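Asker: next comes the sequence, and after it the predicted model I'd like to discuss.
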Amino acid sequence: MRRKTSPIWHPFTQHALQPDMVKIERGEGAYLYAADGRRIIDAIASWWVVTHGHCHPAIVRAIQKQAERLNQIIFAGHTHEPAERVASALLKLTPPGLDYVFFSDSGSTSVEVALKMALGYWRNIGESRSRIVVMQHSYHGDTIGAMSVGARGVFNAAYGPLLFDVATVPFPSGGQEQTTLDALEVACRDKPAAFIVEPLILGAGGMLMYQPWVLKEMKRICEQAGVWFIADEVMTGWGRTGTLFACEQADVVPDIACYSKGLTGGALPLAVTLCRNEIFDAHFSHDRSRTFFHSSSYTANPIACAAAKANLDLWSDPATLGRVASVAAMQEKALAPFRSDERFKDVRRVGTIAALDLDVRDSGYLAGIGPKLLAFFGSRNLLVRPLGNTIYVMPPYCVTQADLDEIYAAIEDAANLH
């Protein structure tokens, strides 16, 4: 078997099947430019992180300016202006009731922080609660805690001995929503520490979508039972579902919320976990053993925070949500022909995220059609990374109608691969 020549081990990549990587030299707007001269349309926002476009001038300028002033400082016992400005701006944009901002450096880590906040709260107030309730097919990241609250399967099968047990409620498929709500109500009777959910759409689990009223009911059940409600908006935040945050569509204020990916517009890694007063207060004490023991060396890195503040400034302009609405409308129009195409099934959309399943016998993340689709879209100069037989389009908001026409023409042609 031929081994790869580069010493780099790439994520979510089977090198025996994909030995050669596409070398990218630069990005601009919705496009990536490869070393061989090809222009590639980024149809998935480079793993869902790029919002306004690659190398957005305002964000680039903010990074350059901050790099000349302060590039790193330990955040324990110190603070700096970029972090203070980001926290202040976040509290203005996020739902009222989220009062404290904890910085970290990735979506997975923001989930770890959320879980530790919930567990720390119950321990510090003297209640023994450690069970976490999760949703079927969910995905919250690849660190140990995040994997534990995600679906058991191919992503984490090898690491089972490291994962803690959770209670699982079924995904609220259309017509089966009450089954989910009933299961959550039963799970909450056992006094778990928290319920964690991806609002409105489950990403890596297959772009599975459900209705806002279900999210609202789940929050009501948790509230009545005194169970912390954690919203993992790592993917769903920053306009992806049509509103700035998905929870807005259900008029839900989570007790703990996780945001990352588009937080810096896709320029640098940064994440935040926001929480209610009560959770902070349970850790506030002259007893040092009640300290919230979590950090990373690069917590609230000043350059990343400067990028985030420039991004948040862009969201303060109503035109940004206008572009989100425009992309959502273009996506809906592009999907229309596929709803009557028998080669596809479950054609769906929420906000700017569109998804459809190629109707093949072998389905799921490891479907044999997956690598063929990936290679086919690459040959069409498109960055489209299917989840098995599930094809999705989640572009930067600067995408054009012409770009989408090219993407969906390729999707239509992809149906002939099998």
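Answerer: That came through, no problem. Numbers count the residues shown, from 1 in each chain.
Asker: alpha carbons only for contacts and neighbour counts from here, please
Answerer: Noted.
Asker: now do the helices in this structure.
Answerer: Using DSSP state H, the helices of the chain run over residues 45-48, 57-67, 81-93, 107-124, 144-148, 177-188, 212-225, 277-283, 302-315, 318-335, 369-379, 401-414.
Asker: wait, Ala114 sits on Ile230?
Answerer: Yes - between Ala114 and Ile230 there is a contact under CA atoms under 8 Å: 7.2 Å.
Asker: quick check: neighbours shared by the two?
Answerer: Residues touching both Ala114 and Ile230 (CA atoms under 8 Å, 6 or more residues apart in numbering): 256-258.
Asker: what is the nearest of the residues you listed to Pro57?
Answerer: Cys258 (26.6 Å; CA to CA).
Asker: I figured the closest one hits Ala231, correct?
Answerer: Yes - here Cys258 reaches Ala231: they are 6.3 Å apart, a contact under CA under 8 Å.
Asker: report the contact partners of Leu358.
Answerer: Contacts of Leu358 (CA under 8 Å, 6+ apart): 343-345, 389-391, 415.
Asker: now do 10 Å
Answerer: Residues near Leu358 by CA atoms under 10 Å, 6 or more residues apart in numbering: 342-347, 369, 388-391, 411-412, 414-415, 418.
Asker: of all those residues, which comes closest to Glu185?
Answerer: Of these, the one sitting nearest to Glu185 (CA to CA) turns out to be Asp346, at 28.6 Å.
Asker: ok, that closest one to Phe338 distance?
Answerer: Distance, Asp346 to Phe338, using CA to CA, to the nearest Å: 10 Å.
Asker: between these two, what contacts are shared?
Answerer: By CA under 10 Å, 6+ apart, the residues touching both Asp346 and Phe338 are Leu356.
Asker: who's more crowded, the two?
Answerer: Taking neighbours as other CA atoms under 10 Å, Asp346 and Phe338 compare with Phe338 leading, 18 against 14.
Asker: that one touches Ala354, doesn't it?
Answerer: No - the criterion here is CA atoms under 10 Å, and Phe338 misses it with Ala354 at 11.4 Å.
Asker: between these two, which contacts overlap?
Answerer: 347-348.
Asker: picking that back up, which of the shared contacts of Ala114 and Ile230 sits closest to Pro95?
Answerer: Lowest distance from Pro95 to the shared contacts of Ala114 and Ile230 (CA to CA) belongs to Ala257, with 9.8 Å.
Asker: wait, that closest one sits on Met235?
Answerer: No - the pair Ala257 and Met235 fails to qualify as a contact (CA under 10 Å) at a distance of 11.9 Å.
Asker: ok, the residue nearest to Pro269 when sequence neighbours are not counted - contacts?
Answerer: Distances taken as CA to CA, 6 or more residues apart in numbering put Asp105 closest to Pro269, at 5.6 Å, once the chain neighbours are dropped. Shown in contact with Asp105 (CA under 10 Å, 6+ apart): 260-261, 268-272, 295-301, 304.
Asker: okay, one more to line up with it:
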Amino acid sequence: MTKTNPDTPIAPSHLQQRSLETVWHPCTQMKQLETYPLIPVISGKGVWLHAADGNCYLDAISSWWVNLFGHSNAYINAAIRDQLEKIEHVMLAGFTHEPVVALSERLKNMAPGTLGHCFYASDGASAIEIALKMSFHYWLLRGQPQKNRFISLQNDYHGETLGALSVTDVAIFKQTYAPLLNPCVHVPTPDWRYAEPGESAQDYAIRAAAALERHVAENHAQIAALILEPLVQGATGMGMYHPVYLQRAREICHQYQIHMIADEIAVGFGRTGTLFACNQADIAPDFLCLSKGLSGGYLPLSVVMTTDTVYQAFYDDKIAHSFLHSHSHSGNALACRAALATLDIFEQNQIIDANKIKAAYLNKIAAPLAAHPKVIDFRNCGMIWAFEVETEDADFAATCFQAGLKQKLLLRPLGKTIYFMPPYIINEQEMDLLINGTLQILDTL
């Protein structure tokens, strides 16, 4: 494949130039935009993004894992328009409104265990910050201020604000800011790719859980909580693991009196094949963090769900015993209404069952991809697929991204890992295009 000469900048369009002059784009080295220009998107419909130059791209990664039911979904659009005529936002301190109450009630009925209290924010990292602070504050109120440490899994990603980054184990995000971060122990990952030859995913998960228990047994007096990404560790390459690890982790947390925080920001709402990833282990965490697909990918919204035990610990005459944490747009009415519409679609269209049929079809047509000589560890969990590519290209992610565009695919590899996380409305013809296009990419790289 002929590569663009990195020393030959491409002249940007008017919109691209305006963006370069005023927008600081996330997770982007701006100098690379001279070689790989921004793509101005003017509209989206279903799984497709329509660019200003007339090209269209299949959104195979759900626009950073957020979009569940397609761009410009008619049902969600109508719900937001209706809410616009009522109230767009009101602060939740001293006020409430129907969308936030209705959403909280529905989440309570859907969530595992007794997670019945919802604290809202605007994004995933903020939800993680809330859960960490709540856990520490709970133990403080219970007379155990020494429980102020957190543990997470090797390779876990929980966000890039300082608290969330402290419990993250992805070096490229963390190294620069290490002097600002709180200490955190990362216990061995249960990702089955780390198993010994001949060791099953289940056996390796049990072995990883034993390492977790050894650390917790020695240090539980100082540990507030274990935080983890259930079943799939996203940002480090879609590492997948057996549900038995969650079962053992829940038992260990209960035995040694530490909280369990389930970060389902990326994997919640059907991504792993069940509504929540924790469902596959039949466990309930003490804190459940949700975002991304919560609003169907429409508007910034996140929530931390917790138990009555945690909630009641803050009930007191003293204002200092309150959870003094807030976000300006907590429980935004428009975002909550979008979330309610999203949950309607789940129920009305039996999405979990429908996704099983779609996943089976994609797995069937992906057989040639899984058998491709450049493909390593092809894997699937629900509506997530991933595999590593055998390549010596140090700039593989950018090369693959550009090659994907030529196949009308939006792919954004994680290092040398290609993954698919499409909107749930993807049809068989679009899945065919996704697999065939990816095969074309592998054959030309």
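Answerer: Noted; the coordinates are in hand. The structure displayed is predicted, hence computed values, not measured ones.
Asker: what about the aligned partner of Gln348 of the second structure in the first structure, how many neighbours?
Answerer: In the first structure, the residue paired with Gln348 of the second structure is Asp317, using TM-score structural alignment. For Asp317 of the first structure, the count of nearby residues is 10 (other CA under 10 Å).
Asker: measure Asp317 of the first structure to Asn311 of the first structure for me?
Answerer: For Asp317 of the first structure relative to Asn311 of the first structure (CA to CA), the value is 10 Å.
Asker: then Leu356 of the first structure?
Answerer: Leu356 of the first structure is 30 Å from Asn311 of the first structure, by CA to CA.
Asker: likewise for Ile125 of the first structure?
Answerer: Counting by CA to CA, the gap between Ile125 of the first structure and Asn311 of the first structure amounts to 37 Å.
Asker: and what of Ala204 of the first structure?
Answerer: For Ala204 of the first structure, the distance to Asn311 of the first structure - CA to CA - is 25 Å.
Asker: looking at these two, which is more packed in?
Answerer: Shown here are Ala204 of the first structure and Asn311; by other CA under 10 Å, Asn311 has more neighbours (25 against 17).
Asker: give the contact list for that one.
Answerer: 51-52, 56, 58-59, 62, 86, 238, 262-267, 305.
Asker: and those residues, which two are the farthest apart?
Answerer: Ala62 and Trp238 (19.1 Å).
Asker: more neighbours, those two?
Answerer: Using other CA under 10 Å as the criterion, Ala62 of the first structure and Trp238 rank with Trp238 on top: 28 against 19.
Asker: thought Glu248 was touching the more buried one, still the case?
Answerer: No - if you go by CA under 10 Å, Trp238 of the first structure and Glu248 don't touch, sitting 11.6 Å apart.
Asker: let me know the outermost residue of the first structure.
Answerer: Distance from the centre of the first structure peaks at His286, with 36.2 Å (CA atoms, centre = their mean).
Asker: what residue of the first structure takes the place of Glu85 of the second structure?
Answerer: With TM-score structural alignment as the criterion, Glu85 of the second structure lines up with Glu68 in the first structure.
Asker: swap that for Ile283 of the second structure, please
Answerer: Match for Ile283 of the second structure (TM-score structural alignment): Val252.
Asker: surely its match meets Lys216?
Answerer: Yes - using CA under 10 Å, Val252 of the first structure is in contact with Lys216, at 6.0 Å.
Asker: common neighbours of the two, please.
Answerer: Between them, Val252 of the first structure and Lys216 share the contacting residues Pro199, judged by CA under 10 Å, 6+ apart.
Asker: more neighbours: these two, which one.
Answerer: Comparing Val252 of the first structure with Lys216 by other CA under 10 Å, the one with more neighbours is Val252, at 21 against 18.
Asker: any idea how far Ser173 of the first structure is from the more buried one?
Answerer: 20 Å.
Asker: how about Pro161 of the first structure?
Answerer: Taking CA to CA, one finds Pro161 of the first structure at 30 Å from Ser173 of the first structure.
Asker: and those two? Which one has more around it.
Answerer: Each of Pro161 of the first structure and Ser173 has its neighbours counted (other CA under 10 Å); Ser173 has more, 14 against 7.
Asker: which residue sits closest to the more buried one, ignoring its sequence neighbours?
Answerer: Tyr210 (6.8 Å).
Asker: what residue of the second structure matches up with that neighbour?
Answerer: Under the alignment by TM-score structural alignment, Tyr210 of the first structure pairs with Tyr241 in the second structure.
Asker: these two touch, right, its match and Leu231?
Answerer: Yes - if you go by CA under 10 Å, Tyr241 of the second structure and Leu231 touch, sitting 5.2 Å apart.
Asker: more neighbours: which of the two?
Answerer: Shown here are Tyr241 of the second structure and Leu231; by other CA under 10 Å, Leu231 has more neighbours (25 against 22).
Asker: that one corresponds to which position in the first structure?
Answerer: Aligned by TM-score structural alignment, Leu231 of the second structure pairs with Leu200 of the first structure.
Asker: how close does the residue in the first structure that Asp432 of the second structure lines up against sit to Leu335 of the first structure?
Answerer: Aligned against the first structure by TM-score structural alignment, Asp432 of the second structure finds its counterpart in Asp405. Asp405 of the first structure sits 11 Å away from Leu335 of the first structure, going by CA to CA.
Asker: who has more neighbours out of the two?
Answerer: Each of Asp405 of the first structure and Leu335 has its neighbours counted (other CA under 10 Å); Leu335 has more, 17 against 14.
Asker: quick one: contacts for the more buried one?
Answerer: Shown in contact with Leu335 of the first structure (CA under 10 Å, 6+ apart): 347-349, 354-356, 408.
Asker: the same query, at a cut-off of 8 Å, please.
Answerer: Neighbouring residues of Leu335 of the first structure by CA under 8 Å, 6+ apart: 347-348, 354.
Asker: in ChimeraX, how would I select the buried members of those residues?
Answerer: A single ChimeraX command selects the buried members of the contacts of Leu335 of the first structure (16 or more other CA atoms under 10 Å):
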select :347,348,354
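Asker: now, which of the contacts of Leu335 of the first structure sits nearest Gly145 of the first structure?
Answerer: Distance to Gly145 of the first structure across these (CA to CA) is lowest for Ala354, with 29.0 Å.
Asker: alright, calling it a day.
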